[in-house]
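Asks: Provided below for reference: sequence and predicted model.
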Amino acid sequence: MGDSGTLALVESPVQLLNVLEWAHVHPPAVPTPRPGAASAAPGPAAPGRQLTVVALAPRDPMTRGQLRRMAELAMDEGIVVRWCEARSGRGSLLRTAAELTPALRSAGRVVLGDPFSRLVQVLLPLTRAREIIVVDDGTATMEFTELLTKGARLVRWHRSGRRPSPADAAFGVFASAARRRLTPGRGRQVELFSSMPATPPSGMALRANRFAWTRARFGPPTISSGTDIVGTSLVETGVVDLERYLTAVGILATSHGATRYFAHRRESVDKLHRLSVETGLEIVRPDLPLELVARRGPIGHTILSFPSTVVHTLPLALEGTGVKIQVCDVDPEWLTDSASPRAQSFLSGITGTARDLHGLASVVSGQATAIAP
């Protein structure tokens, strides 16, 4: 790779989707698409900047599967994809760093999706790139810009307030070095490509992600007469109590006549089984990020969602289709004893900004009824 090449580091299907969105509106030069591959009709690309995506494979089977499918879509667009087993066992982190060092050293531009990732924090100081672009990794983008502005440690919101582990301390030096690389400075440009209501720190450029590639590549979708519920992994991350969550979903399903539940890729099999048995909902495990699944259709005429990235991204992906998206706040009583002190304010911020920016209606899940204003 020459010194004008672009290297993207992704660990999830959503991150790779947003790299494709970024490339669509700021297209580097890419090789000719594979014969027979569908085209997203991207904008004109100036020669000289080839995009290579390094997929740092996660362990979770559902996430791996979706990332594989996204990698196929990226290759259909003519983008080079390297699959890297960065978590395959002892020594894999050092091996990955050694393998990627030449590409990181020569890249003129680096695109990354998760600045909180320890793997990325180890790799980022290896690059000499003068341009760094951060694409969305969901709602974590809002936390990233806030922490960077404060000069604080890059720790995910649901982990804040917990006592640092020995591993946290060991990675502290890498986290500090990564934060410095992500801070705009002399000879280094940093850009945020985002669909989230994030305010970048001084000196960081902001480019809006409107999901133009998704809308050009898929749809418009067939819209059914039903209502769909979008799941969340807040139980799996220890923020929301399982029983409270199951009750809330059941109330929403009954009150709104919902028939399908789109599972988050990190939701546990046992939890989804209980949801199916106790609510009668059809559990759908998407093979691609929900923005693409919804755009392909069929999708319900109404989508109900708890605080999640999709309350900001689906209004963009489904723009002009007539699909209604409603947001349901997390009641403070649903939170676990181990939830971060910041949990309630952060989750409320997600839904509040979605209502303000996209004009979404609210839905309330109580003990007996669910009411949509």
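Replies: Nice, thanks for sending it over.

Asks: rest of the way, CA atoms for contacts and neighbours
Replies: Noted.

Asks: where do the helices of the stretch 251-373 of the chain begin and end?
Replies: Counting by DSSP state H, counting those that start in this stretch, the segments of the stretch 251-373 of the chain that form helices are 269-279, 290-296, 310-317, 343-358.

Asks: out of the ones you listed, which is the most enclosed?
Replies: When you average the neighbours per residue for each of the helices of the stretch 251-373 of the chain (mean count of other C-alpha atoms under 10 Å), helix 310-317 leads with a mean of 23.

Asks: ok, and what's touching that one?
Replies: With contact meaning C-alpha atoms under 8 Å, 6 or more residues apart in numbering, helix 310-317 is reached by 195-196, 210-212, 214-215, 290-292, 294-295, 305, 325-327, 350-351, 354, 358.

Asks: what angle do helix 343-358 and that helix make with each other?
Replies: 20 degrees (axes from the mean of the first three to the mean of the last three C-alpha atoms, to 10 degrees).

Asks: return the distance of helix 310-317 from the chain's centre.
Replies: 12 Å (C-alpha atoms, centre = their mean, to the nearest Å).

Asks: equivalent analysis for stretch 261-271, please.
Replies: In terms of C-alpha atoms, centre = their mean, the centre of stretch 261-271 is set 16 Å apart from its chain centre.

Asks: ok, and for that stretch, which residues are buried?
Replies: 261-267 (16 or more other C-alpha atoms under 10 Å).

Asks: pull the most distant pair out of those.
Replies: Greatest spacing in those, by C-alpha to C-alpha: Y261 and R266 (14.0 Å).

Asks: if we can go back for a sec, possible to save the helices of the stretch 251-373 of the chain as a markdown table with distance to Y245?
Replies: Output for those, formatted as a markdown table (distance: least, C-alpha to C-alpha, whole Å):
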| stretch | distance to Y245 |
| --- | --- |
| helix 269-279 | 10 |
| helix 290-296 | 21 |
| helix 310-317 | 18 |
| helix 343-358 | 15 |
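
Asks: among these, which comes closest to A57?
Replies: Closest approach to A57 among those (C-alpha to C-alpha): helix 290-296, 19.7 Å.

Asks: which residues of the stretch 101-250 of the chain fall in helices?
Replies: When assigned using DSSP H, counting those that start in this stretch, the helices of the stretch 101-250 of the chain occupy the ranges 118-123, 140-150, 166-181, 212-217, 242-256.

Asks: for E21, which of these is the nearest?
Replies: Minimum separation from E21 across these (C-alpha to C-alpha) falls at helix 212-217, 5.4 Å.

Asks: can you redo the helices of the stretch 101-250 of the chain as TSV with distance to V10?
Replies: Below are those laid out as TSV (distance: least, C-alpha to C-alpha, whole Å):
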stretch	distance to V10
helix 118-123	9
helix 140-150	14
helix 166-181	16
helix 212-217	18
helix 242-256	30
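
Asks: another one to put next to it:
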Amino acid sequence: MTRVAWVESPLQLVNAVEYAAATGEPLRICLRANSKQLQYTADVLAPHLPEGVQIAGVWNFAFLSPFIVARERLAGDPYSGQFRLAVALTGVRDLVAVDDGSAMLGFVDQVRENRPLARHGRTESWLARRLGTIAGRRLHHTLTTGGLRAFTAYSRDEELHALAHAGGRVLHNKYRWVRRTKFVKDDGAMQSVILGSALHDDGYVKGSPYRSWVEAQVAAGATVYFPHRREKSKSLKRLKEIKGLKVRKAVLPIEIVLASSRELTAVVTLPSSVVATLRNILPDGVQLTVFPVPEDWLTKSADEALRTTLRRIAKPRGAVARV
């Protein structure tokens, strides 16, 4: 029996391949259509795929793809409308969920507590809520019958411990496949890197202290800035004016770019969902520094839930040593 995956982003694709590489399971991966970056990432990964892993084509809808009839499935984003619809239509007996950022933590709590699937901080349509209710109920049944697994960089967090106690199986994603595979060539200049944050463009952090923080990292030796996907052109234009800093957009997922680097020595970032991945994926010897966000940087839009999350990521409870 071959497991079939439905993925909608480059990171989901990477994590699906990591699962197959870690377990030795055969895997067919269905890609959602209309994502140039996802297709480009698939093309780059294709020559390096582990034995038994294949790209099963590009599909407009999950319910028209091989994913819908598979007995064993893997989901890149359990909150996806495509995934909710597939589960609402057919149920699921055997499911592996992989990370698409820190959303994994909310997902496993909702499934364990038999609550509807709903993205945190989003106002969803009636249809999305209805599908979330049906999918949540069916996934809770999958959990109670031993059919739910989480393959995740968050495996030591309390939400995943609770899932395991409820009957789920939790596997730690060590990113061994990406770490041993070199996908990109270094240009020799990428040694100390700043990972950009969308906190300022999302309205949670004031712009002036954020720019000052970037300037301080450049003064300390950082030379390359990788923007967050939600950073606006206007913000990046200001950062490009900082002497000695190169703003460089990553075509591949930043996790692959950094994991493949032979020159990299240091990565600095504010708290974000990528931190859990980086703690596992960065080459040995690369220093990762996560700067806490000072309270006086935050705007009134930053509620207590966000502040707690930022503090938690800066001082993670679930950090583990790589093996």
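Replies: Cool, the structure landed. This structure is a prediction, so every number in the text was calculated from the model and none was measured.

Asks: TM between them?
Replies: Superposed pair, TM-score by TM-score structural alignment, normalised by the length of structure 2: 0.84. Supporting alignment: 310 aligned residues with a C-alpha RMSD of 2.9 Å.

Asks: still on that earlier bit, between the helices of the stretch 251-373 of structure 1, which one is closest to E11 of structure 1.
Replies: helix 290-296 (16.7 Å).

Asks: average offset of the closest one relative to structure 2?
Replies: Compared with structure 2 after the fit, helix 290-296 of structure 1 shows a mean deviation of 1.8 Å (mean C-alpha distance after the TM-score superposition for structure 1).

Asks: tell me which of the helices of the stretch 251-373 of structure 1 sits nearest to V190 of structure 1.
Replies: Among the helices of the stretch 251-373 of structure 1, helix 310-317 sits nearest to V190 of structure 1 (C-alpha to C-alpha), with 22.6 Å.

Asks: map S117 of structure 1 across to structure 2 for me.
Replies: Using TM-score structural alignment, the partner of S117 of structure 1 in structure 2 is S80.

Asks: how far away is its match from T181 of structure 2?
Replies: Distance, S80 of structure 2 to T181 of structure 2, using C-alpha to C-alpha, to the nearest Å: 29 Å.

Asks: tell me which of these two has more neighbours.
Replies: S80 (18 against 14; other C-alpha atoms under 10 Å).

Asks: all strands for the stretch 1-150 of structure 1, in order.
Replies: 6-10, 51-56, 80-84, 109-112, 131-135 (DSSP state E, counting those that start in this stretch).

Asks: mind listing which of the buried residues of stretch 261-271 of structure 1 are in strands?
Replies: Judged by DSSP state E, strands contain the following of those: 261-262.

Asks: and the buried residues of stretch 261-271 of structure 1 as CSV, adding distance to E278 of structure 1?
Replies: Formatted as CSV, those follow (distance: C-alpha to C-alpha, whole Å):
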residue, distance to E278 of structure 1
Y261, 13
F262, 16
A263, 15
H264, 18
R265, 20
R266, 20
E267, 16
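
Asks: nearest to S160 of structure 1, of the buried residues of stretch 261-271 of structure 1?
Replies: Closest to S160 of structure 1, out of all of these and judged by C-alpha to C-alpha, is R266, at 20.3 Å.

Asks: skipping adjacent residues, who's closest to the aligned partner of that closest one in structure 2 in space?
Replies: Superposed on structure 2 with TM-score structural alignment, R266 of structure 1 falls opposite R230. Ranked by C-alpha to C-alpha, 6 or more residues apart in numbering and with sequence neighbours excluded, the top spatial neighbour of R230 of structure 2 is A198, at 5.6 Å.

Asks: which one in structure 1 is aligned with that neighbour?
Replies: A198 of structure 2 maps onto S233 in structure 1, by TM-score structural alignment.

Asks: can I assume that match is in contact with E267?
Replies: Yes. With contact defined as C-alpha atoms under 8 Å, S233 of structure 1 reaches E267; the gap is 5.4 Å.

Asks: list residues touching both of those two?
Replies: Taking C-alpha under 8 Å, 6+ apart as the contact rule, S233 of structure 1 and E267 touch no residue in common.

Asks: re earlier: residues near the match of A198 of structure 2, how many?
Replies: When neighbours are defined as other C-alpha under 10 Å, S233 of structure 1 has 16 of them.

Asks: which residues touch it?
Replies: Counting by C-alpha under 8 Å, 6+ apart, S233 of structure 1 touches 264, 266-267.

Asks: looking at structure 2, which of these hold up?
Replies: Contacts conserved in structure 2 for the contacts of S233 of structure 1, counting by both residues aligned by TM-score structural alignment, their matches' C-alpha atoms under 8 Å: 264, 266-267.

Asks: please name the nearest non-neighbouring residue to D114 of structure 1.
Replies: Leaving aside its sequence neighbours, D114 of structure 1 sits nearest to D137 (C-alpha to C-alpha, 6+ apart; 5.8 Å).

Asks: which one in structure 2 is aligned with the one you found?
Replies: Under TM-score structural alignment, D137 of structure 1 pairs with D100 in structure 2.

Asks: can you pull the contacts of its match?
Replies: With contact set as C-alpha under 8 Å, 6+ apart, D100 of structure 2 has these partners: 11-12, 76-77.

Asks: adding neighbour count and distance to L163 of structure 2, write the residues you listed out as CSV.
Replies: As requested, the contacts of D100 of structure 2 are exported to CSV (neighbours: other C-alpha atoms under 10 Å; distance: C-alpha to C-alpha, whole Å):
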residue, neighbour count, distance to L163 of structure 2
L11, 23, 23
Q12, 23, 21
G76, 25, 18
D77, 23, 17
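
Asks: and those residues, which is closest to W297 of structure 2?
Replies: Nearest to W297 of structure 2 out of the contacts of D100 of structure 2 is L11 (C-alpha to C-alpha; 29.5 Å).

Asks: and that closest one, what pairs with it in structure 1?
Replies: By TM-score structural alignment, L11 of structure 2 lines up with V14.
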